[in-house]
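Trainee: okay, here's the prediction I keep looking at, along with the sequence it came from:
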Amino acid sequence: MWRSVASNALTLLIVLLAGVGIAVALAQNSYRAEGPSTEAVCLSVPRGATMTSVSGDLADKGMIKFPALMRVGADYEEKADRLKAGNFLIPPGASMQQIVDLVTRSGQSTCGSEINLRIGVATTTIRVRELDPATSEYQITADFTLGDPTPDAYDDLLSRGFARTRVTMAEGVTSWQVADSLNKAGFLTGAPVEVAPEGALAPGSYDVDMASDRAELQQRMREEQEAILTAAWAGRAEGLPLESAEEALILASIIEKETGVAEERPWVSSVFINRLNKGMRLQTDPTVIYGITKGEGVLGRGLYRSELARPTPFNTYTIDGLPPTPIANPGREAIEAAVNPAETDFLFFVADGTGGHVFARTLEEHNINVRRWRQIEQQRSQ
């Protein structure tokens, strides 16, 4: 009889184990299976949230059916305690496993609100945008000048403590403008940064975490510019009248301030290279302006004749060669133009009234172009 009891017990155990195995397999399949959602959803995960609260929120939004199973799966993958705060775009049909991966991987917001500190030559602004998950298009909710009263949409994001944040630095801004902007940006942290050497920061767009350290961001900008300059100098044309990468950076900053038309940069560079080769003074207004402002803001007016005649280390109407330092932070294209100028015999250029310039080989040609530009200025002032 005991053999019969033992046999039945063994059979029952096998059935139970098989049932457990089947249940585990079904649970794993459900955890990895396509979810019930048919539309993308922007999931906000606040600081201090737990996998329990997040799974419950997802169930309420119709993104998952079994919140308890999601928590068990996250525990099994040892991700339950890796939850990141942020806004996460959950695609249609995302499985619970995919969702757990999204909210534990990086913490970089992929939807919701975006704060963009935009450091421009004339002004610095903060733009707040909101992503519509259904259309994947951003809508501007706030746009204001840094230093002005902050709108509610911006203050609300700062109080919540997370959003996608970035810093966009335009070509031609000065290092003082960058330091001033970073120090005033409320979503950055750390001690105020010092003004970096002029020209040492790479323009561009930098993704940052909210509460990122200002000094670390500025160092990223310096390292990026150093890499760009090193590569450009290594690939420079032969026979340039430039003795070092630093001189190339100085020339690039002048090119950057002289034209915003990308196609013109190699031509503008050729004018300055030709002048340097001939021992002619550069005679460029942006260097004179930098000698007056020291890069701290915009002059906001034309130059006076007395300023063009007043000797300063940056007045290229009175000094020979290049000024002692860059006059702004040039972008990659201006740096590459400085070390690989177009092959021309141009020695002069002046604005053409369309945002670009007209170039000349002789002073006589240049004077004709200048008279045309003066006529355009007079017509515009009427």
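Mentor: All right, it came through fine. Numbering: from 1, shown residues only.

Trainee: from now on I want contacts and neighbour counts done on CA atoms only, so please keep to that.
Mentor: Noted.

Trainee: pull the contacting residues for Thr276.
Mentor: You called it Thr, but residue 276 is Leu. Contact criterion CA atoms under 8 Å, 6 or more residues apart in numbering gives 241, 282, 321 as the residues in contact with Leu276.

Trainee: tell me the most packed of those, by neighbour count.
Mentor: Taking other CA atoms under 10 Å to define a neighbour, the member of those with the most is Leu282, carrying 25 neighbours.

Trainee: now the strands for this structure?
Mentor: When secondary structure is read from DSSP state E, the chain shows strands at 41-45, 86-90, 113-119, 124-132, 137-145, 164-169, 204-208, 348-351, 357-360.

Trainee: against that first model, consider the following:
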Amino acid sequence: MSERPPISPRSPRAALEPEQVPPPPKRSERARNPFVIVGNAVITLVLISMIGVGAAYVYGKQMLEASGPLKEDKIVNIPARAGKGDIAETLQREGVIDVNRWLFIGGVFALKASTELKPGEYEFRKNASLRDVIGTIVEGKVVQHAVTIPEGLTSEQIVARLSENEIFTGAVREMPREGTLLPETYKFPRGTTREQVIQRMQQSQKRVLAEIWERRNTDIPVKTPEQLVALASIVEKETGKADERSRVAAVFVNRLRQKMKLQSDPTIIYGLVGGKGTLGRPIKRSEIMQPSPYNTYVVDGLPPGPIANPGRASLEATANPARTRDLFFVADGTGGHSFTETYDQHQKNVAKLRTQEKAIQNDTVEPPDDPAPAAAAAPSDSNPSASATKPAAPAKRTRSTTTPGGQGAAQSATTPPVVQR
């Protein structure tokens, strides 16, 4: 064993003094280099930033994916020229999102959609997340409103309907020509101009008319697509029953072939009121033979143009009418018509209808308590109205007016529909 060095004795005073500790080693010149100090600071900042970015990413993803506050589907209009902050306020006010505008803007930037937000009317789904909300606006799939234009309306009536519809903007600069608009159900986003609606209806009519014209029966006495539209408009106004259109068309086609006047009451009405479509009263007897380019009791063949805008079904029925020899039709008392080839049989159908009308009147009209004096004969220029086409005007007849909606079903002012053909 090695011997320990002897411990030198210390004086009492030396024992009370603190023991000397050796000084720390000096820092190396490298540690004191400013580049090292800056580098350490940068590394520290980078680490802190990475932790912050990671935390922000996790929070942002949760914010984007979290279910939204909507309790049910809702339609919200994003106005044109609205900024991201305005969009955020609109969505927050409508209850679509529950985050403030800055978080919404942050979400927009995170999804790289800052230049893709489009104005319009959008439908947001129940509990839509912020990601879903922003995605809906970016896709631009705005709500499409279904707009139905009934068959048989005039162009003036159609323009009036469009003017009353609040989803459209602007005005129609020029009244469309009669028969150039296709009645149908269309879908438009809010804010579509009325001129755009008219243009789309005209384009649809051209396309459908061209297709039907190519498939037409070439034996019909119609020389141009425009004449086809004119005849189809009369068919449209004469019947509202789908299964009768081709037979009504056949009656008029057969009359054209035999050089007979069409004698259609709706043409009288159009000659009197033009694009307004409805007369609002029965046709007067004096108006039956009143000169007018549209009065087919006076003019031979077709009128100079359509009297309404016919639908696809009437165009197809007119282009390919039923193969019959019918020349007459009269209302059958049930909303339809009875068709015949001869005037004698037609008169029998008229008499049958008169009997039905009289029975209905007897069942529905209560007699007065005291006998009333005999009614005076009606003036020769005012008579009940129902639709009629006939070879020669009988002494007594009932005339027609079309229904307010433009449908072809004729109606009498005081009796059920009567159509003499």
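Mentor: Received it, and whenever you're ready, just let me know what you need. Keep in mind that what you see is a predicted model, and the values were worked out from it rather than measured.

Trainee: TM-score for the pair, please.
Mentor: Remark: TM-score between the superposed chains equals 0.72 [TM-score structural alignment, normalised by the length of structure 1]; 328 aligned residues with a CA RMSD of 3.5 Å.

Trainee: coming back round to it: Ala262 of structure 1: which of the strands of structure 1 is closest?
Mentor: Each of those has some distance to Ala262 of structure 1 by CA to CA; the shortest is strand 357-360, at 11.8 Å.

Trainee: which outside residues touch the closest one?
Mentor: Defining contact as CA under 8 Å, 6+ apart, one finds that strand 357-360 of structure 1 is touched by 264, 346-352, 366, 369.

Trainee: mean per-residue distance, it to structure 2?
Mentor: On superposition with structure 2, the average gap between strand 357-360 of structure 1 and its aligned counterparts reaches 1.7 Å (mean CA distance after the TM-score superposition for structure 1).

Trainee: where does that strand end up in structure 2?
Mentor: Taking TM-score structural alignment as the measure, structure 2 aligns residues 337-340 with strand 357-360 of structure 1.

Trainee: repeat for stretch 318-328 of structure 1
Mentor: So stretch 318-328 of structure 1 sits over residues 298-308 in structure 2, by TM-score structural alignment.

Trainee: need the distance between the two termini of that stretch.
Mentor: Stretch 298-308 of structure 2 has an end-to-end distance of 19 Å (criterion: CA to CA, to the nearest Å).

Trainee: off-centre distance for that stretch?
Mentor: 31 Å (CA atoms, centre = their mean, to the nearest Å).

Trainee: what's in contact with that stretch?
Mentor: Contact partners of stretch 298-308 of structure 2, identified using CA under 8 Å, 6+ apart, comprise 152-155, 178-179, 226-227, 229-234, 237, 256, 259-262, 266-267, 270, 274-275, 277, 289-296.

Trainee: and stretch 97-110 of structure 2, what's buried?
Mentor: Using 16 or more other CA atoms under 10 Å as the burial criterion, the residues of stretch 97-110 of structure 2 that qualify are 97-99, 101, 103-105, 107-108.

Trainee: re earlier: any chance of CSV for the strands of structure 1, columns mean neighbour count and distance to Tyr154 of structure 1?
Mentor: Converted to CSV, the strands of structure 1 look like this (neighbours: other CA atoms under 10 Å; distance: least, CA to CA, whole Å):
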stretch, mean neighbour count, distance to Tyr154 of structure 1
strand 41-45, 21, 17
strand 86-90, 23, 16
strand 113-119, 24, 8
strand 124-132, 20, 7
strand 137-145, 14, 7
strand 164-169, 22, 12
strand 204-208, 16, 17
strand 348-351, 20, 40
strand 357-360, 18, 41
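
Trainee: so which of those strands comes closest to Glu224 of structure 1?
Mentor: Checking the strands of structure 1 against Glu224 of structure 1 by CA to CA gives strand 204-208 as the closest, at 9.6 Å.

Trainee: just give me the mean distance for that closest one relative to structure 2.
Mentor: After superposition onto structure 2, the average distance of strand 204-208 of structure 1 to its aligned residues comes to 4.0 Å, using mean CA distance after the TM-score superposition for structure 1.

Trainee: kindly calculate the angle that that strand makes with strand 164-169.
Mentor: On the basis of axes from the mean of the first three to the mean of the last three CA atoms, to 10 degrees, strand 204-208 of structure 1 is oriented at 150 degrees to strand 164-169.

Trainee: and strand 204-208 of structure 1, how far out from the chain middle?
Mentor: Relative to the chain's own centre, strand 204-208 of structure 1 is displaced by 3 Å; criterion: CA atoms, centre = their mean.

Trainee: which elements pack onto that strand?
Mentor: strand 164-169 (3 or more CA pairs under 8 Å, 6 or more residues apart in numbering; DSSP states H and E).

Trainee: from the buried residues of stretch 97-110 of structure 2, which land in helices?
Mentor: 101, 103-105, 107-108 (DSSP state H).

Trainee: could the residues you listed go into a markdown table alongside distance to Ser163 of structure 2?
Mentor: Shown next, in a markdown table, are those (distance: CA to CA, whole Å):
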| residue | distance to Ser163 of structure 2 |
| --- | --- |
| Arg101 | 37 |
| Leu103 | 41 |
| Phe104 | 38 |
| Ile105 | 38 |
| Gly107 | 40 |
| Val108 | 38 |
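
Trainee: list just the nearest of these to Ala14 of structure 2.
Mentor: Of these, the one sitting nearest to Ala14 of structure 2 (CA to CA) turns out to be Leu103, at 72.3 Å.

Trainee: for stretch 335-355 of structure 1, buried residues please.
Mentor: 335-342, 345-352.

Trainee: I meant to write stretch 318-337 of structure 1 there.
Mentor: If you call a residue buried by 16+ other CA under 10 Å, then stretch 318-337 of structure 1 has these buried ones: 318-319, 321-323, 325-337.

Trainee: which stretches in the stretch 301-421 of structure 2 count as helices?
Mentor: 312-319, 343-364 (DSSP state H, counting those that start in this stretch).

Trainee: now the ones you listed as JSON lines including distance to Ala410 of structure 2?
Mentor: Output for those, formatted as JSON lines (distance: least, CA to CA, whole Å):
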{"stretch": "helix 312-319", "distance to Ala410 of structure 2": "16"}
{"stretch": "helix 343-364", "distance to Ala410 of structure 2": "14"}
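
Trainee: before we move on, back to that, would you mind giving the strands of structure 1 as CSV with distance to Val271 of structure 1 added?
Mentor: Formatted as CSV, the entries for those read as follows, by distance: least, CA to CA, whole Å:
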stretch, distance to Val271 of structure 1
strand 41-45, 53
strand 86-90, 50
strand 113-119, 29
strand 124-132, 32
strand 137-145, 37
strand 164-169, 27
strand 204-208, 27
strand 348-351, 6
strand 357-360, 9
